[in-house]
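Engineer: Structure, please.
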Amino acid sequence: MKTFNFFSQLHVFGCHVAGPGSSVMPTNRTSPVTTEHSTTLAMQGNIDCYDRRPRSFTAQRGEYWVLYNYIVAQRQFRCWESVTYTTHADFTFLDNLEPLLDRWRGPISLALHAPGTDFNTTLWTIRYLRDCGTQPVADLVTFHFYFPSKHLPKAIPKSSTIFDTKYNCSIPPPWTNTTTYKSQKKLLYPVNVGRNIAREMASTHYVLASDIELYPSPGVIGDFLEMIRRQEGPLRHKNPKVFPLSIFELEASMNLPNDKTELVAMLRNGTAIPFHKKVCPGCHNVPHSKEWLNANTTQAGLRVFHIGKRTGYFVHWEPIYIGTHADPLYDERLSWEGKSDKMTQGYVLCVLDYEFQILDNAFLVHKPGIKTLKKDPARAIAAGKTNSLIRKTIFPELKILYGTKKGCAV
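Structural biologist: Have a look, this model is predicted:
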């Protein structure tokens, strides 16, 4: 196994960081962690947050059983000293974890859908990543497992015994097996259950709730916390706020860009395009995107480039952003197959008058390979059912719970 001297490269960001003034709930509805102000606000960098120490426990969540903090990262962070990348997957997507860690270099909270026999394959995949990989998976990644109550695994080992058995690194990783229990049983992928589990379990105040195939530009954590420390202009606004990162796709043969200068060059020569340009351009059409591309890329660090709203031309925008535990969660009745899984949460953000403070030098790139629109009759049926559910049930609920606001729509 190759070794990676992570701690020699890890930057710990914790001193003199000022928060944007948004309130933080000291705990959440599942009580996953013990919380406390461990020191003075000055020592916490003036981020008003609570340390959230992970606690391993099993609990029901609707029709799902969840193993919260089933495998806990060896390195833990104070609430103010990093940003947690929160995400979801099944074992077939875990080939993305190493390239993600290579660029993120910070804590990751990962919820894994593992019904039936997929549970054991998922465990072997994590063994492979920890025993055979090049990235500090054991140090930085906390894994949570979830599965439907009707599709439990046959046995669940104690987490303390999982790594007693080592992976044979001479054989291929488990994700090369494309046959899954989920596909055999024709189960839907409960994407928002995973999103919410991963986000609720994050120990840091700031979280980047994203998808595992989206890789961030290097250095985001340090640059973001330094920006927060400066508390310039828009950060002092009283409105609730989140910080979107622009998203892009690359040709399959291309290397990931390391900074905005490289990204812009790829966009101009056609080897990169805006995310979902050929699938759903309106879903990721970012306000002032042309101005963002033409802006000066020589300025180091991050700043707020533009404050966008999810209205008008951008009413169906699905931003991926850095936020906090105070932000609304995602509706867990929605599946990946049914599409529109982030639309209802976007409506709530709009009604609550969130500011989308778009960051200038930070971005996300999808795993290389341009997405194209393909006919999928089964998914079209699922999407129709989802649209009906949103229109007849979820949207009327949201109007009662949050109200309405001109320009806001699902």
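Engineer: only C-alpha atoms for contact and neighbour calcs from this point on.
Structural biologist: Will do.
Engineer: which residues sit in contact with residue 241?
Structural biologist: If a contact means CA atoms under 8 Å, 6 or more residues apart in numbering, then residue 241 has 22, 323, 354, 355, 356, 357 as its contacts.
Engineer: does residue 100 really touch residue 216, like I thought?
Structural biologist: Yes. Residue 100 lies in contact with residue 216 (CA atoms under 8 Å); the separation is 7.4 Å.
Engineer: who has more neighbours, the two?
Structural biologist: residue 216 (29 against 23; other CA atoms under 10 Å).
Engineer: how deep is the spatially closest residue to that one that is not a sequence neighbour tucked in, by neighbour count?
Structural biologist: Spatial nearest neighbour of residue 216, excluding adjacent residues (CA to CA, 6 or more residues apart in numbering): residue 364 at 4.4 Å. Using other CA under 10 Å, residue 364 has 22 neighbouring residues.
Engineer: I have a second one here; can you model it like the first so I can compare?
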Amino acid sequence: MRRIRIGWLMLVVIAIIQLCVLVLESNKLQTVSRKKLKNRRILGGHTVHSSGTYLIQRFFKSEGFPMNSMNPEDITLATHCSVDRLHHLIDIIDAWDGPMSISIYAPGDDAAFAEDAIDGFRLCWPKLRRTTTFHLLYPNDIAMSANMTRVGSFAYYSCKDITRKIYQRSGRMTADSEARGYFSDISRYPHNILRNLAMDGVLTKFALSIDIDLVPNKNLRINFLTFVKNTSTQRKRIYGDSSDSSRKTVYILPAFEVKESSGSRLITKKDILRLVETSEARILLEETCVQCHRSTNYEAWSSTPEDGEVNLGISHEVAFTRGWEPYFISHRDIPRYDENMVRYGYDRLSQICELNARKYTFSVLRSSYLARRSFTTTRNIPKKAKLRSDDISKFHKLFQQRLRQSGKLAETAVTFC
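Structural biologist: So this is what the prediction gives:
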């Protein structure tokens, strides 16, 4: 019995010692954490998002625009990303010479990298100084607020080194982001808040809202502006007025995915059709989400000649179909994205459903398109995307439930989504 008592006593003593060690370690970590937070240089001058969850820096480090550099009748490319995807902007810069509005999700130390990258972009691509605005979004959480302590890491770098640094960030996460799980779950990335933030920065009449890994063909902007000008002139000649018929029309852009090994420059419609013929390009998400873009009617688009005098730049009109989520050019006052839609696949789909309910016209442009440099396969899609690809019926049933909860659409409209 005495041995048993001694054994139990030893176990109690060991447990007490372990508890003391854990308390001491916890206090040590808290002290280190407090010191880290105390030493941070937190970015000020923000506004609070309506949800209270995020802080916003609009027109971050804006240098303004010369009065003669901004045409109010122009089109602005609006896009969004986290800092590990900023390298995609380099491809867009090569293809797009018009205004851009870019929102960046930058929690914690990512904010410092974002500022350095913005300075680097403006140094190496000077045209961005007069055409592009940047907007930051980060959590309203002291541990994840914009930490600018490491700003200046690009100082004295050449443009070659700046470009290399931006590409090196691809696929990486800061220790803060990884520890807090901000990128481990795709729903943590506030897609629609970022899309709306970029759209709020649009100062021109028209906007093209796309994901940052999509690149417009080189002639897209000039083709569209010419089309709009000709349409306005013709309306005035035929109807005696120049009323804005574009306000309730969205101009659909066929979207493709191109093999990374293809080095072809995408300038004209013939360029992408040539790649489709050789199987180096195909409809975007053709393997993982057939309904996402098929309704654009690529067959009709492919058989329509490039822009000419006939039909003033429109290939054909299409009707809304369930699951369709095209990219398009629109008037800047288009209904915004539903920020409560955070589940994968619901974000963009909810907006196109609202446009259909509001009787928008869907017109496919005959010569313009978008392209992504990689094939999406069932092997490389996110886990959250598998629900849509594996059970589309269940996906739409859950989506309709979420639409009803949002209360933005009438029941008759929800049944078509």
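Engineer: Now the TM-score, please.
Structural biologist: The TM-score (TM-score structural alignment, normalised by the length of the first structure) is 0.74; 343 aligned residues with a CA RMSD of 3.3 Å.
Engineer: picking up where we left off before, for the residue nearest to residue 216 of the first structure, what is the corresponding residue in the second structure?
Structural biologist: Per TM-score structural alignment, the equivalent position to residue 364 of the first structure in the second structure is residue 370.
Engineer: if I look at its match, how far off is residue 57 of the second structure?
Structural biologist: Plainly put, residue 370 of the second structure is 29 Å away from residue 57 of the second structure if you go by CA to CA, to the nearest Å.
Engineer: hang on, the earlier thing: list the contacts of the match of residue 364 of the first structure.
Structural biologist: Contacts for residue 370 of the second structure were tallied using CA under 8 Å, 6+ apart; they are 214, 215, 216, 217, 253, 254, 255, 256.
Engineer: the strands in the stretch 1-150 of the second structure, which residues?
Structural biologist: In the stretch 1-150 of the second structure, the strands defined using DSSP state E, counting those that start in this stretch lie at 47-48, 54-57, 75-82, 100-105, 132-139.
Engineer: compared with the first structure, how much does the third one deviate?
Structural biologist: Once the two models are superposed, strand 75-82 of the second structure sits on average 0.5 Å from its counterpart in the first structure (mean CA distance after the TM-score superposition for the first structure).
Engineer: what do you get for the last one?
Structural biologist: Here strand 132-139 of the second structure, set against the first structure after superposition, deviates by a mean of 0.7 Å using mean CA distance after the TM-score superposition for the first structure.
Engineer: same question, the first one
Structural biologist: After superposition onto the first structure, strand 47-48 of the second structure sits on average 1.1 Å from its aligned residues (mean CA distance after the TM-score superposition for the first structure).
Engineer: what range in the first structure does that strand sit on?
Structural biologist: Under TM-score structural alignment, the match for strand 47-48 of the second structure in the first structure covers residues 59-60.
Engineer: Would you mind pulling the contact partners of that stretch?
Structural biologist: Residues from elsewhere that reach stretch 59-60 of the first structure, judged by CA under 8 Å, 6+ apart: 65, 66, 67, 68.
Engineer: Buried only: go through those for me.
Structural biologist: Applying 16 or more other CA atoms under 10 Å to those, the neighbour count classes 65, 66, 67, 68 as buried.
Engineer: Between which two of those is the distance greatest?
Structural biologist: 65 and 68 (9.4 Å; CA to CA).
Engineer: what's stretch 265-276 of the second structure aligned against in the first structure?
Structural biologist: Matched against the first structure by TM-score structural alignment, stretch 265-276 of the second structure falls on residues 256-267.
Engineer: Check which residues of the matching stretch are buried.
Structural biologist: Judged by neighbour count using 16+ other CA under 10 Å, the buried positions of stretch 256-267 of the first structure are 256, 257, 259, 260, 263, 264, 266, 267.
Engineer: Take those and write them to TSV, including secondary structure.
Structural biologist: Below are these laid out as TSV (DSSP: H, G, I helix; E, B strand; the rest coil):
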residue	secondary structure
256	coil
257	coil
259	coil
260	helix
263	helix
264	helix
266	helix
267	helix
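Engineer: As TSV, those with distance to residue 139 of the first structure would be great.
Structural biologist: Putting these into TSV (distance: CA to CA, whole Å) gives the following:
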residue	distance to residue 139 of the first structure
256	24
257	26
259	26
260	29
263	30
264	33
266	33
267	35
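Engineer: which one among those residues gets closest to residue 52 of the first structure?
Structural biologist: Proximity of those to residue 52 of the first structure, judged by CA to CA, is greatest for residue 259, which lies at 32.3 Å.
Engineer: contacting residues around the residue lying closest to that closest one once chain neighbours are set aside?
Structural biologist: Among residues not flanking residue 259 of the first structure along the chain, residue 217 sits closest, at 6.4 Å (CA to CA, 6+ apart). Residue 217 of the first structure makes contact with 103, 104, 257, 258, 259, 362, 363, 364, 365, according to CA under 8 Å, 6+ apart.
Engineer: And these, which is closest to residue 330 of the first structure?
Structural biologist: Nearest to residue 330 of the first structure among the contacts of residue 217 of the first structure, with distances taken as CA to CA, is residue 364, at 20.7 Å.
Engineer: Look at that closest one and tell me its secondary structure.
Structural biologist: Under three-state DSSP, residue 364 of the first structure comes out as strand.
Engineer: roughly how far apart are it and residue 176 of the first structure?
Structural biologist: Residue 364 of the first structure sits 26 Å away from residue 176 of the first structure, going by CA to CA.
Engineer: Aligned counterpart of residue 58 of the second structure in the first structure, please.
Structural biologist: For residue 58 of the second structure, the residue aligned by TM-score structural alignment is residue 68.
Engineer: and its match, what does it touch?
Structural biologist: Applying CA under 8 Å, 6+ apart, we find residue 68 of the first structure in contact with 32, 55, 56, 57, 58, 59, 143, 144, 145, 197, 201.
Engineer: Count the residues that sit near the closest residue to it other than its chain neighbours.
Structural biologist: With CA to CA, 6+ apart as the measure, residue 144 is the residue that lies nearest to residue 68 of the first structure, at 5.0 Å, once sequence neighbours are left out. Residue 144 of the first structure is flanked by 26 other residues according to other CA under 10 Å.
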